[in-house]
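> structure, please.
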Amino acid sequence: MTSVDQTSAAHGGATRVTGRHRVVLLLLLSASFTLAVDFSILNVALPEIGSGVGFGLENLQWVATTFALCAAGFTLLFGRIGDLFGRRRLFLIGMALLGAGSLAGGLATSPELLLMARAAQGLATAAVTPAALSLLTTSFPEGPLRDRALGLNGALMAAGFTTGAILGGVLTDLLNWRWAFFINVPVAVAVLAVAPLVLAESRPAQRPRLDIPGAITVTLGLLALVYGLTAAGEHSWTDTRAVAGLAGGVVLLAAFWLVESRVAAPLVPVPILRRRSVAWGNVAGLLAFATETSLVFLLTLYLQKVLGFSPLAAGLSFAVLGAGTVLGGMIAPKVIGWVGNKSAIVYGFAAQTAATLPLALLGPTSGWMTLLLVATFLGGVANLVAIVGFMVTATSGLPDHEQGLAGGLATMSQQVGITMGIPIMSAIVSARVHGLGGQETASSVLDGVGTAIFVNALLCLATGVLAALFLRRPAKAPVTQATTA
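As a prediction, this is how the structure comes out:
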């Protein structure tokens, strides 16, 4: 059955998961999980990587920054390219690039080769993530089946970030940091072997010209924005590089908006950005990822600098959070079925606020670990309910030929959210530590972390309020025809 036939049948009211659905779901979820793991798997291993390839301590952050720049900067462009030239094709190219980049990273003997490998992995993430999301949304009918698929996708992606931190420590301790790269290679090979057999290709009957000015301005704008956020986290918000990056990003994104309102075939049609479900859904998604990933960063500081945990022990402490995210992804479709996707976002952020706020009271002894484990588990459940609600909202009410664009926007929100949360919270901690005399002690770090967690909880609350006030339930998507390749 072609993708068009599947879509038509889906909108005709299909509610049963077939064997083909299961294979498609397993394939796409495996790819998404691998990419999520890839984002965090090297964090624990950074000191070993520095020793292995000759990175100085002051330049180690570029191992993560290079990945983040490419993953966030190119995701919207690749999402639209998938719409125009084939989502399956882009998915396969991205997985091949992931396998090649991971192999190159594992074999790297110099900083330059390692950074090139991380750039390849970031570009692969920018290509595969929106392609996989759009393939998933066009393979399942809008409604309960799609909600369940998106729930599993969100759960495994969120769990992947936690798993990456744990797996990176285990592989580095038991084997070698190079296995944090090599582990992706067999997954990429397996996906490339199966995907052509089960994924249908689709493309529009009339292919419009690619919006080159829009592609250039949005890609450079996102690159500048992510670079500015990263520089702010590494140095300060008044650092020249941070200010220049953020200002340049704002100017380029404003230019992108002007371009899109004037070209005949825009990369992102302005009417889509004016849809409340798309605009506010992505705002909610961006803040959902920003708050939870930055909370993990804050709790890592607490565990290592206040309680004295090793990096591996700190990573293992987040296994409970990973379990919460998996549970949240499993129950999110039921919550959406009961209360709707808008209310799922609002309730998810309300519960996340309630789970995060007590963490601001963490004390200097290991006796507070019980509170940390319980709160992070409940917060993980709530965060995934909000994330799945965001994904359902941001990809619903749109025709199939725009699902790649919707996936690109959702992926962009995810990547920018992950990138921006940590610099903001890090700045709060640093400001508090410097305000207490500038000495980095367990006491001053604890005070800074507590203040930042309180701000994190307020941000969760504010996001829930904004979603309640401005978000609308999207209309049902029209059924559109496409030409099967």
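> contacts and neighbour counts: CA atoms only from here.
Noted.
> which residue of the chain lies farthest from its centroid?
residue 437 (36.2 Å; C-alpha atoms, centre = their mean).
> in what helix or strand does that one lie?
Here residue 437 sits in a region with no helix or strand, counting by DSSP states H and E.
> can you map out the helices along the stretch 301-450 of the chain?
Using DSSP state H, counting those that start in this stretch, the helices of the stretch 301-450 of the chain run over residues 311-317, 319-339, 341-356, 369-395, 403-435, 442-470.
> strands along the stretch 101-250 of the chain, start to end?
Assigned by DSSP state E, counting those that start in this stretch, the strands in the stretch 101-250 of the chain fall at 202-203.
> measure stretch 390-400 end to end?
18 Å (C-alpha to C-alpha, to the nearest Å).
> tell me the buried residues in that stretch?
390, 391, 392, 393, 394, 395, 396, 397, 398, 399, 400 (16 or more other C-alpha atoms under 10 Å).
> now do that stretch: distance to the chain's middle.
Put simply, stretch 390-400 sits 17 Å off its chain's centre (C-alpha atoms, centre = their mean, to the nearest Å).
> the structure of the following sequence is requested for comparison with the preceding one:
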Amino acid sequence: MTLLASPSTQAHARSPRRWLALGVLALAQFLVVLDASIVNIALPVLGAQLRMDTTALAWVITAYVLAFGSLMLLGGRLADRYGHRRVFLIGTAGFVAASAAAGLSVGAEMLLASRAVQGASAALLAPAALALLTHLFPVAGERAKALGVWGAVAGIGSAAGVLLGGVLTASLGWQSVFFVNVPVGAVVLIAIPLLITRDGATAPSRLDLPGAASITGALLAAVGAASAIEQFGLAHPVVWGLGLLAAVLGAVFVAVERRASDPLVPLAVFRNRNLTVGNVVMLLVGAAMVALFFALSVYMQAVLHYDALTTGLSQLPLAGALVVAAGVVPSLIAKAGARMTLAGSLVMLAGGLVWLAFAPADADFVAHLLGPSLLIGVGMGGAFVTTTQLAVDGVEGGEAGLAGGLVNTSQQIGGALGLAVLAAVATMRTEALGAAGVAEAQALTGGFSWLFLGTAGLAVLAGAVALGARRS
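A predicted model of the protein is given here:
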């Protein structure tokens, strides 16, 4: 029995195996999200063996994020153009091959090139996978449950990266954080053709190359500017130059799309208010999430002196709460509606982040961190599931890949910008406290406190967007 049919009938495809197919798709998405964070713990060991300085190590992360974030929209449209399953399999194969090459790297150049190919492959994989999900579950109730699984995977992948990175690096070496993708990716490549039949093109036959070039350049410049903030500071000319380039190319893209007969991103898609709200909220929540997991890991290791494994284990309650929330949220959406559920989730997320901001420099995990971690997990799980559902609500088959590309791009761009800006704020606060004679641990804690309050502000702003925008 098939899971997907021709473009004209795929919206009605049904099969008992679609839940198994969802599990395999979620496994691939887990790898994509995991790979953005699992490498962090391995960087010191990796740098020592490959003789990479701090700037070069930053590019191990940046090369992946740049390619992933800037090519996502193009990847989604290619999936609509050439078939979602085909592009998903190509992206997965590229991701597996690049992971193997990264683990075999004998120098910085080979590793950075492999990371860039990983990111580009993920930009094909991620939007195509979400598009396949929307076709597998056309009925609203089942789709909400499927998106619950999807949202849980997205949140768990980020949290699990710290734990798995520490375990693998300590036991098997830094290469294992890349090699772990190979057998898992192989399972995905074997299983998907058996579970999902080939789907045909649903987008226009011509690819909008000027639009693709301008938006890819704009996103590349935007993510590059965010990465430059971390390295050079907010006032550096490189940051402002890349920011200006991103704005100019973004304006060029809008002008091109208005005139294109077959646009890469039909601007009319933003008339779907749920899609627009979903992407704006995902931008803000993605910014809060990436900054949170980065700061929480550094706080636990630099201030509380946890080792890598303890740091990962300490984030398990947050991940567990996220999973539970993701399972419950679909029924809440059915009763209260997506926007009220989203607003409530964001309030809980903001509350947990404010609570965490008051953790002291000598915090006890049970007394000071467990409560806010659980609250953050519940809020984040609800926010991810509901936001993703809004972002694909009412999208037709021919734009499913585009919708997947948009929401993934919003998450990645938001994460890059949020981490860069909030990390800069935390650094300034820490330096100011240090200059005033405050002890190092207290100064670091003060900086992280401002960062956590900043993430709470992003969650509150996202809630205001969710409640304030009119329904589609």
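> and the residue most central in space within structure 1, how close does it get to residue 338 of structure 1?
Per C-alpha atoms, centre = their mean, the C-alpha nearest to the average position across structure 1 is that of residue 414, at 3.6 Å. Using C-alpha to C-alpha, residue 414 of structure 1 is found at 26 Å from residue 338 of structure 1.
> which non-adjacent residue is nearest residue 100 of structure 1?
Once flanking residues are discounted, residue 100 of structure 1 sits nearest to residue 185: 7.6 Å by C-alpha to C-alpha, 6 or more residues apart in numbering.
> which residue in structure 2 lines up with the one you found?
Here residue 185 of structure 1 is matched to residue 182 in structure 2, going by TM-score structural alignment.
> how about the contacts made by its match?
With contact set as C-alpha atoms under 8 Å, 6 or more residues apart in numbering, residue 182 of structure 2 has these partners: 96, 97, 99, 100.
> next one: residue 172 of structure 1
Neighbour list for residue 172 of structure 1: 45, 48, 178, 179, 180 [criterion: C-alpha under 8 Å, 6+ apart].
> so which of those is the closest to residue 359 of structure 1?
residue 45 (27.1 Å; C-alpha to C-alpha).
> how many residues are close by that closest one?
Counted with other C-alpha atoms under 10 Å, the neighbours of residue 45 of structure 1 add up to 24.
> what residue of structure 2 matches up with it?
By TM-score structural alignment, residue 45 of structure 1 lines up with residue 42.
> my guess is residue 152 of structure 1 contacts residue 330, does it?
Yes: under the criterion of C-alpha atoms under 8 Å, residue 152 of structure 1 makes contact with residue 330 at 6.2 Å.
> how many neighbouring residues does residue 371 of structure 2 have?
Quick note: residue 371 of structure 2 (other C-alpha under 10 Å) scores 16 neighbours.
> any idea how far the aligned residue in structure 1 for it is from residue 289 of structure 1?
Taking TM-score structural alignment, residue 371 of structure 2 has residue 374 as its aligned residue in structure 1. Distance, residue 374 of structure 1 to residue 289 of structure 1, using C-alpha to C-alpha: 20 Å.
> could you count how many residues lie near the alignment partner in structure 2 of residue 174 of structure 1?
When structure 2 is aligned by TM-score structural alignment, residue 174 of structure 1 is paired with residue 171. Residue 171 of structure 2 has 9 neighbours, counted by other C-alpha under 10 Å.
> how about residue 253 of structure 2, what does it touch?
210, 211, 214, 215.
> now residue 252 of structure 1. Nearest residue, chain neighbours left out?
residue 221 (4.7 Å).
> and the alignment partner in structure 2 of that neighbour, what is it in contact with?
Counting by TM-score structural alignment, residue 221 of structure 1 lines up with residue 218 in structure 2. Neighbouring residues of residue 218 of structure 2 by C-alpha under 8 Å, 6+ apart: 70, 245, 246, 247, 248, 249, 250.
> tell me which element the last one falls in.
Meaning residue 250 of structure 2. Counting by DSSP H and E, residue 250 of structure 2 is found in helix 237-259.
> that helix vs structure 1, average distance?
With mean C-alpha distance after the TM-score superposition for structure 1, helix 237-259 of structure 2 departs from structure 1 by a mean of 1.2 Å once superposed.
> part of a helix, is residue 474 of structure 1?
No: with DSSP: H, G, I helix; E, B strand; the rest coil as the criterion, residue 474 of structure 1 is coil rather than part of a helix.
> neighbours around it, how many?
For residue 474 of structure 1, the count of nearby residues is 20 (other C-alpha under 10 Å).
> for residue 391 of structure 1, see how far away the closest residue to it other than its chain neighbours is.
Excluding its sequence neighbours, the residue lying closest to residue 474 of structure 1 (C-alpha to C-alpha, 6+ apart) is residue 397, at 5.2 Å. Residue 397 of structure 1 is 12 Å from residue 391 of structure 1, where distance means C-alpha to C-alpha.
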